[in-house]
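In: Got a sequence here, can you build the structure:
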Amino acid sequence: MDEKKRTTGFAEKLVGAVSSAIRESDIIGWYEQGKVLGVIYTELNQIENLPVADVLEHKIQKTFKESLDRSIASKIVVSLHVFPESREKSSQDEAIDEKLYPEDRKRQNGRKIAMFAKRFVDLTGSLALLLVLAPVMAAIALAIKLGSKGPVIFRQQRVGQFGKRFDCLKFRTMTVDNDPKIHQEYVQNFISGKVKEETENETNEVVYKIKDDPRVTAVGRFLRKTSLDELPQFWNVLTGEMSLVGPRPPVPYEFEAYDLWHQRRVLEAKPGVTGLWQVIGRSRTTFDEMVRLDLRYCQRWSLWLDIKILLATPLAVFKGSGAC
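Out: Next up, the predicted model:
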């Protein structure tokens, strides 16, 4: 009970500190044309040229230092959540303004050398894999062409870091005349936790992909089971749209169904071909757990963690745990 009281008291102190830093009468500027960002301040003489998010962060951190013990205040990270910036159709394709997230920019700036090394690994790794796997990819392309009508490569728009849209490349695994609403409805139900458990090998687990999807071709089932359909994504890595390791890139209608905390996964890092949840649970895990694993990866990221995930990926693919 004493611990609960201390925790509750500290939480109330934090809320009080934030409340004292926020005043309804102050105005700092505009978040969007014709719309006020929210709580805003008048005493901006010294920092008036900073972005809105920087001013908010500066004000709140200053209040924390004045209201709390300095050793505690220095450990508190202020995160500002102000997206999706708009749900209007005209702005759905616009990327998120990175300036609204100073804590992400500061963390990335502090990792410039490490991020350069990560990009170097992405470039050399993706190029090497594309060259080595070229015969395999050619054989897959031939099998797809002989197996069903339609293009070899399937392009699907995905949401990358900071909401930037890009065409994610995969080998086509479905018939060309399929109804995309089937997957859209399934994903929305999966995110909201309404998908019923599927039984396979005497284990009850919620499956991310649609089990026994009738739209998938015979060749496509094999490619999905082995994750070979994702090999073209190495081109996305080479062009800088993706990384070898990172959070899974959502499709736009999936992103629109996200809760606020889910959306952090598109802020923290570039999307990856593989990631922590893929090697731990593959497609068989709850959506919330998938997001938690993605966020855990971003928070604990290191080159060594990337290497461990890359080394664990072939075994996860071979075991096929969760693949559909």
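
In: going forward, measure contacts between C-alpha atoms and count neighbours the same way
Out: OK.

In: For the chain, which segments count as helices?
Out: 2-21, 52-67, 70-73, 102-109, 112-132, 134-147, 181-191, 218-226, 233-238, 252-256, 265-268, 276-280, 287-299, 303-319 (DSSP state H).

In: which helices and strands does the longest one pack with?
Out: Looking back up the chat, that one is helix 112-132. helix 233-238, strand 243-245, helix 303-319 (3 or more CA pairs under 8 Å, 6 or more residues apart in numbering; DSSP states H and E).

In: closest to Ile153 out of those?
Out: Among these, the nearest to Ile153 by CA to CA is helix 233-238 (10.5 Å).

In: And the closest one, how far out from the chain middle?
Out: Counting by CA atoms, centre = their mean, to the nearest Å, helix 233-238 is centred 17 Å from the centre of its parent chain.

In: what does that helix rub up against?
Out: 122-123, 126-127, 129-130, 168-170, 242-244, 273 (CA atoms under 8 Å, 6 or more residues apart in numbering).

In: Can you convert those into JSON lines and add a column each for neighbour count and distance to Arg282?
Out: Formatted as JSON lines, the contacts of helix 233-238 follow (neighbours: other CA atoms under 10 Å; distance: CA to CA, whole Å):
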{"residue": "Asp122", "neighbour count": "21", "distance to Arg282": "21"}
{"residue": "Leu123", "neighbour count": "19", "distance to Arg282": "25"}
{"residue": "Ser126", "neighbour count": "23", "distance to Arg282": "21"}
{"residue": "Leu127", "neighbour count": "16", "distance to Arg282": "25"}
{"residue": "Leu129", "neighbour count": "13", "distance to Arg282": "21"}
{"residue": "Leu130", "neighbour count": "18", "distance to Arg282": "23"}
{"residue": "Cys168", "neighbour count": "24", "distance to Arg282": "19"}
{"residue": "Leu169", "neighbour count": "20", "distance to Arg282": "19"}
{"residue": "Lys170", "neighbour count": "21", "distance to Arg282": "17"}
{"residue": "Met242", "neighbour count": "27", "distance to Arg282": "19"}
{"residue": "Ser243", "neighbour count": "27", "distance to Arg282": "18"}
{"residue": "Leu244", "neighbour count": "27", "distance to Arg282": "16"}
{"residue": "Val273", "neighbour count": "21", "distance to Arg282": "12"}
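
In: Would you do the same for the sequence below? I want to compare the two.
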Amino acid sequence: MLRAADILCALSGLVLASPVLLVLLIAGYVDTRAPLFRQQRVGAGETPFMLTKFRTMKPDTRHVPTHEADAAAITPLGRFLRKSKLDELPQLWNVLAGDMSIVGPRPCLPSQTQLIEARRARGVFNARPGITGLGQISGVDMSTPEKLAELDQQMLGSLTLASYCRYILLTMTGKGSGDRVRDKMQ
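Out: Down below sits the predicted model:
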């Protein structure tokens, strides 16, 4: 049932957002000359996949978890994309491909071993990773791996079509702050 909802939401989102996607692709090209960002992430069953997002940081930024990245690497367009969460729109293609769900635990980098261990211990990798979830709307990011894995497990244990729709609605209305980025002074 939730996979059908994923496909319906992803297709609808891509069709409805196609003008926005086009404008953001052009703006991203002007901003960095490389509007899309692809990065290997850990998916269901700990299988790696390539996640696609709009680029929010300078192209030469190190591939590290967001909370370890330098805030100075975020472009002006990137700040807007992160705040509005529009940087996530290209992940709808990942949902259609079956690598992700709309709602699920945010996919981590293979280098985030502490989070991987915490999620493995809680059975979180039995589900597809998602664009949004309980951690995101609660303001908990990957800088607190144990807490995030607990919330992932809690969300997956009680995920219904109603809660799935609730997570999407809360995300679209601005609930949650996204992953923290290191301040320049740190």
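
In: hmm, back to that, give me whichever of the helices and strands packed on helix 112-132 of structure 1 is most buried.
Out: strand 243-245 (a mean of 26; mean count of other CA atoms under 10 Å).

In: ok, the residue nearest the centre of structure 2 - contacts?
Out: Residue closest to the average C-alpha location in structure 2 (CA atoms, centre = their mean): Ile131, at 4.3 Å. Counting by CA under 8 Å, 6+ apart, Ile131 of structure 2 makes contact with Glu88, Gln91, Met100, Ser101, Ile102, Val103, Gly104, Pro105, Arg106.

In: any idea how far Leu89 of structure 2 is from the nearest residue to the fourth one once chain neighbours are set aside?
Out: Ranked by CA to CA, 6 or more residues apart in numbering and with sequence neighbours excluded, the top spatial neighbour of Ser101 of structure 2 is Gly130, at 4.6 Å. Counting by CA to CA, to the nearest Å, the gap from Gly130 of structure 2 to Leu89 of structure 2 is 12 Å.

In: rewinding a little: out of the helices and strands packed on helix 112-132 of structure 1, which is closest to Val136 of structure 1?
Out: That would be helix 233-238 among these, by CA to CA, at 13.6 Å.

In: For that closest one, give the aligned segment of structure 2 as residue numbers.
Out: Mapping helix 233-238 of structure 1 onto structure 2 (TM-score structural alignment) gives residues 91-96.

In: Likewise for stretch 125-142 of structure 1?
Out: The aligned range for stretch 125-142 of structure 1 is 9-26, by TM-score structural alignment.

In: I figured Lys270 of structure 1 hits Ser243, correct?
Out: Yes - between Lys270 of structure 1 and Ser243 there is a contact under CA atoms under 8 Å: 6.1 Å.

In: Any chance of CSV for the helices of structure 1, columns distance to Glu198 of structure 1?
Out: Shown next, in CSV, are those (distance: least, CA to CA, whole Å):
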stretch, distance to Glu198 of structure 1
helix 2-21, 39
helix 52-67, 44
helix 70-73, 46
helix 102-109, 38
helix 112-132, 34
helix 134-147, 28
helix 181-191, 12
helix 218-226, 17
helix 233-238, 29
helix 252-256, 21
helix 265-268, 26
helix 276-280, 19
helix 287-299, 15
helix 303-319, 18
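
In: To Ile210 of structure 1, which of these lies closest?
Out: Comparing the helices of structure 1 under CA to CA, the one sitting nearest is helix 181-191, at 7.4 Å.

In: Now do that closest one against helix 287-299, angle only.
Out: 80 degrees (axes from the mean of the first three to the mean of the last three CA atoms, to 10 degrees).

In: Does helix 181-191 of structure 1 pack against any helices or strands, and if so which?
Out: Contacts defined by 3+ CA pairs under 8 Å, 6+ apart place helix 181-191 of structure 1 against helix 252-256, helix 287-299.

In: hmm, 6 Å instead?
Out: Helices and strands touching helix 181-191 of structure 1, as assessed by 3 or more CA pairs under 6 Å, 6 or more residues apart in numbering; DSSP states H and E, are absent.

In: List the buried residues for it?
Out: Buried residues in helix 181-191 of structure 1, defined by neighbour count with 16 or more other CA atoms under 10 Å: Tyr186, Val187, Gln188, Phe190, Ile191.

In: Columns distance to Arg155 of structure 1 on top of these, output as TSV?
Out: Converted to TSV, the buried residues of helix 181-191 of structure 1 look like this (distance: CA to CA, whole Å):
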residue	distance to Arg155 of structure 1
Tyr186	20
Val187	18
Gln188	21
Phe190	23
Ile191	23
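
In: Just give the closest residue to the aligned partner of Met155 of structure 2 in structure 1, not the sequence neighbours.
Out: Counting by TM-score structural alignment, Met155 of structure 2 lines up with Tyr297 in structure 1. In space, and not counting its chain neighbours, Tyr297 of structure 1 is closest to Leu276: 6.4 Å by CA to CA, 6+ apart.

In: What is the equivalent residue in structure 2 for the one you found?
Out: In structure 2, Leu276 of structure 1 lands on Leu134 (TM-score structural alignment).
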